[in-house]
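Novice: structural data only, the sequence is not supplied:
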């Protein structure tokens, strides 16, 4: 596969590695982007793989809660100008409320009646595209619920209540004091917005992500020249550190910088007056995994690469 300037740029955005290192990594891996990320990491040239890449899409994330259930929806637009439009904001709010009431399957959601229009959600989306003159899409939706406890919403840098660029929901199961639970949930939600965990627990973490991390660590450890029994211990220690970086319950609470999240939740039982369990969360950041073409930079890379 040809190593294009655009591919070099994408790898550079993902890893922060130098341009020539990125070009070499892609050459070594026949243009396979994910393999090139791992190649850079084994050489110590990239700190970590960024699964979602550089955030570039515009639009809004909507968050809504009703009692013990909450929903988050991402609606994309081409420009931030449209995202600031009151009509677009109203559309995102309405779609989020409909997802909360009817479920988060996007295709099914498009078939639901859009209030006051005689159109479905999908038809209203098409109407907005025609009216505003810019492409839009309902990209994804997710929800969490508890049987007894609280669902706590948080929107980072909200443009208005329930709308912003990062939306978080935290599910706390407990019969305890709901106000105390809400306070705890707000702090954990802020932590999630900042720390971007990949899963709630180690059991929930994608096995593919773990094996990929392990493979990179094995190559790094072997390069040290140490014997296999020492390498095995090194790998296990580094996998534990990996869990502490990406698993919510294993992460260090950003609020105090020292307590593990699972310990924070355990300690909350005393204030709440009953055991507390963190049973789920959703973190949705606008444009995760969507890249916008940067032709000027690609041209610069092409010129430098000859």
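Specialist: Structure's in. What do you need? Everything numeric here is computed off the predicted structure, so don't read it as measured data.
Novice: switch to C-alpha atoms for all contacts and neighbour counts from now on
Specialist: OK.
Novice: contacts only, for residue 123.
Specialist: residue 110 (Cα atoms under 8 Å, 6 or more residues apart in numbering).
Novice: from the chain's centre, how far out does the helix or strand hosting it sit?
Specialist: Per DSSP states H and E: residue 123 is located in helix 121-132. In terms of Cα atoms, centre = their mean, to the nearest Å, the centre of helix 121-132 is set 27 Å apart from its chain centre.
Novice: for the following helix or strand past it, which positions count as buried?
Specialist: For helix 121-132, the succeeding helix or strand toward the C-terminus, using DSSP H and E, is strand 136-145. Using 16 or more other Cα atoms under 10 Å as the test for burial, strand 136-145 gives 136, 138, 140, 141, 142, 143, 144, 145.
Novice: surely residue 134 and residue 81 touch.
Specialist: No: applying Cα atoms under 8 Å, one finds residue 134 not in contact with residue 81, separated by 10.4 Å.
Novice: the residue lying closest to residue 62 once chain neighbours are set aside: what's it in contact with?
Specialist: Sequence neighbours aside, residue 163 is the residue nearest to residue 62 in space, at 4.7 Å (criterion: Cα to Cα, 6 or more residues apart in numbering). For residue 163, the contact set (Cα under 8 Å, 6+ apart) comprises 60, 61, 62, 63, 89, 93, 155.
Novice: show me which of these are buried.
Specialist: 60, 61, 62, 63, 89, 93, 155.
Novice: you'd agree the first one is in a strand?
Specialist: Yes: when the secondary structure is assigned by DSSP: H, G, I helix; E, B strand; the rest coil, residue 60 falls within a strand.
Novice: and it, what does it touch?
Specialist: Going by Cα under 8 Å, 6+ apart, residue 60 touches 74, 75, 76, 83, 89, 92, 163, 164, 165, 286.
Novice: quick one: the strands in the protein, in order.
Specialist: Ranges of strands in the chain, per DSSP state E, are 58-66, 69-77, 113-114, 119-120, 136-145, 149-156, 163-164, 166-173, 277-285.
Novice: neighbours around the residue nearest to residue 220 when sequence neighbours are not counted, how many?
Specialist: Nearest residue to residue 220 in three dimensions, chain neighbours excluded: residue 42, at 5.2 Å (Cα to Cα, 6+ apart). Residue 42 has 20 neighbours, counted by other Cα atoms under 10 Å.
Novice: take the one below as the second:
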């Protein structure tokens, strides 16, 4: 058997990012052949990654990449909040956001995009799963662009520039002063983070959402004459629009006006008309059902203890 030195273990660990004991075991199994040990760890790492794929990943980070008139926002999930503080994971999310910026918002296309001479984003995720030891996934991506204007951004609970828990993009088209427009874009993005609109305006709402609201209003006012009911439903939908449509919402920075009115008022300062053409709001883990767990049992399992 080859003599496995500390230097060999250190070298293998630096090459693969695997744990010290895993590196030592791989070297012993391959009789000290470092290249063979790298392949062995990759195989074991990918196997571990596959086993972890069934576990709920509802933590992680939202990442934003913005450059000029185009920006991307992505959500990369992990199993625990602890991983969000891992520099390797943070770098991974930034890389994925950059790829989305260049590739578009299609998750499959992002995962298939090459990021090294021999690997794709999907490969990078699998490698991180093997190294960090948690299931991870690219859940979604959004991209906004303007022809002449700015993309306003805001990151809530940021752990690093462009990384946090709630990421927002806002597209503002205008030929006016870009510095002033960028400041306005950030303010509107903060509003979106806080108010969580469903659509830009009423026309942009999902038809099924509108139908559900109509049904609720009709049921609450059942028995009223048809002409009266129609007016109640119409009025109710206008009220609903003020709650969930961005342009109709009361602006959080000035509750005396709507977002649309705030944009109109800002045109004097910007020096040109302003049109809000789109937004994207990603809140980490929203809509993911988190499994209940026994924390004490998890700790015992990690420690290799039996109940």
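Specialist: Looks like it came in fine. The structure presented is a predicted model; accordingly, all values stated were derived computationally and were not measured.
Novice: of the strands of structure 1, flag the one that's most buried.
Specialist: strand 166-173 (a mean of 28; mean count of other Cα atoms under 10 Å).
Novice: tell me what it is packed against?
Specialist: Packing partners of strand 166-173 of structure 1 (3 or more Cα pairs under 8 Å, 6 or more residues apart in numbering; DSSP states H and E): strand 58-66, strand 69-77, strand 136-145, strand 149-156, helix 178-195, strand 277-285.
Novice: can you list the buried residues in the longest one?
Specialist: Read it as helix 178-195 of structure 1. 181-182, 184-193, 195.
Novice: I'd assumed residue 70 was in contact with residue 146 of structure 2.
Specialist: Yes: using Cα under 8 Å, residue 146 of structure 2 is in contact with residue 70, at 6.6 Å.
Novice: common neighbours of these two, please.
Specialist: Counting by Cα under 8 Å, 6+ apart, residue 146 of structure 2 and residue 70 have no common neighbour.
Novice: if we can go back for a sec, just the buried residues of helix 178-195 of structure 1 now: which is nearest residue 21 of structure 1?
Specialist: Set against residue 21 of structure 1, the nearest of these by Cα to Cα is residue 195 (28.0 Å).
Novice: which residues touch that closest one?
Specialist: Contacts of residue 195 of structure 1 (Cα under 8 Å, 6+ apart): residue 254.
Novice: returning to that earlier point: of all the contacts of residue 60 of structure 1, which two lie farthest apart?
Specialist: 89 and 286, at 14.1 Å, using Cα to Cα across the contacts of residue 60 of structure 1.
Novice: quick one: the helices in the stretch 201-306 of structure 1?
Specialist: For the stretch 201-306 of structure 1, the helices defined by DSSP state H, counting those that start in this stretch occupy 207-222, 228-246, 261-272, 295-305.
Novice: which helices and strands does the shortest one pack with?
Specialist: Spelled out, that is helix 295-305 of structure 1. Against helix 295-305 of structure 1 (3+ Cα pairs under 8 Å, 6+ apart) you get helix 5-15.
Novice: swap in the second one?
Specialist: Helix 228-246 of structure 1 makes packing contacts with helix 207-222 when contacts are defined by 3+ Cα pairs under 8 Å, 6+ apart.
Novice: for the helix it packs on, list every residue counted as buried.
Specialist: Under the neighbour-count criterion of 16+ other Cα under 10 Å, helix 207-222 of structure 1 has 213, 214, 216, 217, 218, 219, 220, 221 buried.
Novice: sorry, back to before: using TSV, lay out the contacts of residue 60 of structure 1 together with distance to residue 242 of structure 1.
Specialist: Converted to TSV, the contacts of residue 60 of structure 1 look like this (distance: Cα to Cα, whole Å):
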residue	distance to residue 242 of structure 1
74	28
75	32
76	32
83	36
89	38
92	36
163	32
164	29
165	27
286	25
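Novice: residue 64 of structure 1 and residue 101 touch, don't they?
Specialist: No: counting by Cα under 8 Å, residue 64 of structure 1 sits too far from residue 101 to count as a contact (10.0 Å).
Novice: which two among the buried residues of helix 207-222 of structure 1 are spaced furthest apart?
Specialist: Of all pairs drawn from those, the one with the longest distance (Cα to Cα) is 213 and 221, at 12.2 Å.
Novice: which residues does the closest residue to residue 102 of structure 1 other than its chain neighbours contact?
Specialist: In space, residue 102 of structure 1 comes closest to residue 109 once its chain neighbours are excluded; the distance is 7.4 Å by Cα to Cα, 6+ apart. Going by Cα under 8 Å, 6+ apart, residue 109 of structure 1 touches 98, 99, 102, 103, 121, 122.
Novice: how close does residue 109 of structure 1 get to residue 146 of structure 1?
Specialist: Separation of residue 109 of structure 1 from residue 146 of structure 1 (Cα to Cα, to the nearest Å) stands at 22 Å.
Novice: can you check residue 301 of structure 1 too?
Specialist: Distance from residue 301 of structure 1 to residue 146 of structure 1, by Cα to Cα: 50 Å.
Novice: repeat for residue 303 of structure 1
Specialist: From residue 303 of structure 1 over to residue 146 of structure 1 (counting by Cα to Cα), the distance is 56 Å.
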